[in-house]
Every structure is written in C-alpha cells, then in structure tokens.
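In: Sequence first, then the predicted structure:
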Amino acid sequence: MALHKLGQDPNSPDGKSPTLYYDDETDNYIIQGWKVTDPERLAQLDLPAHETVIEYPKRMIQFFPEVSSARGPLD
C-alpha cells in the first residue's frame, strides 16, 4: 500500500491538517481533518460505533483529482 499526499490546507497554521491522501491499493481517499465532537452535530448523524466523522473545509475540494481535472487519481 502506498499513500500519496494530494494536498494540504494552505491556511493551516501548523501546516499539518487537513490533508488529503490517495491509497493506490484500495482506490480510496484518506482524509485527515478536524474531529467533530459537538454532541448536537453528532446527534444529527446515524453514526455506527466503528466510524467517525471529520470536518473538512470546502477550500480543500480542489485537491481531489476528479475536481481539479478530468482524470482520476494519479492518472
């Protein structure tokens, strides 16, 4: 498995998060973002115990290859 960093938030004060990765083995994205902990927001979700949700800024959508070009990941 190889993870490929596709983009990092240019507005991140620490330069670490959020970040978008592509997993070339599973053909899935891995998204690093801010963990949602607000009980009111979480109560609106049907979230299984083995899952979590993160907040990911709209400005980061540009790093998905399908958005930034007509090609797929790493084509």
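Out: Thanks, I have it.
In: Every contact and neighbour count from this point should use C-alpha atoms.
Out: OK.
In: Compute the number of surrounding residues for the residue nearest to P73 when sequence neighbours are not counted.
Out: Here the nearest residue to P73 in space, its sequence neighbours aside, is P65; by CA to CA, 6 or more residues apart in numbering that works out to 5.4 Å. Other residues lying near P65 total 16 when counted by other CA atoms under 10 Å.
In: let's bring in a second model and compare:
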Amino acid sequence: MALQFTGIDPNTEHEGSPTVWVDNETREIVIQGWRPDAALLSEIIDTEWAPGHAKGIPDPEAVVRIPARMVPILRKACDDAERQ
C-alpha cells in the first residue's frame, strides 16, 4: 500500500482529526473520521437506502463522519485517484 496524504481537517488542533489519503496502488480514497452518534447509526442500520440492498452496515464496512469544510480535500483526493 502506498498512501499519499491529501489533507487534514483545517480546524484540527493536535490529534484525532479527520484525514484523507489516496492509495496510489488501488486508486482508493482512504478516510479517517469521527464515529457517528447512536442516533445516526441507528438510522443507517434501520433504513433501506438503496432499493434491493439489505439494511445495515456489512461487517467489512464502516461509517465515519467528516465536516463539510473538508469538501475541497475530498475533491482533491478524487482528482488524485483518477490521475493515477
């Protein structure tokens, strides 16, 4: 795995901040974020978001939250992943 740092939450202090990387080998975007609170997680687990797909979060997947102020960082990660 060859991770390329893309950006970190601009309002970060010292640790535990949402961060974005691009895996240069797989062209995947890797995101560190906050765990959702129980209410949001419950809504995700109990709602069928896409017709034909099971409710809930499959075992190998996770949900994280990141602030909207990181949208420019996500755009850059998407552009970087496509250029690989």
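Out: Thanks, I have the structure now. As the structure is a prediction and not an experimental result, all values here were calculated from the model.
In: Would you map the strands across structure 2?
Out: Along structure 2, counting by DSSP state E, strands occupy 3-8, 19-23, 28-32.
In: and among those strands, the most buried is which?
Out: When the strands of structure 2 are scored by mean count of other CA atoms under 10 Å, the highest mean neighbour count falls to strand 19-23 (a mean of 22).
In: Would you mind putting the strands of structure 2 into JSON lines with distance to V71 of structure 2 alongside?
Out: Below are these laid out as JSON lines (distance: least, CA to CA, whole Å):
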{"stretch": "strand 3-8", "distance to V71 of structure 2": "10"}
{"stretch": "strand 19-23", "distance to V71 of structure 2": "11"}
{"stretch": "strand 28-32", "distance to V71 of structure 2": "12"}
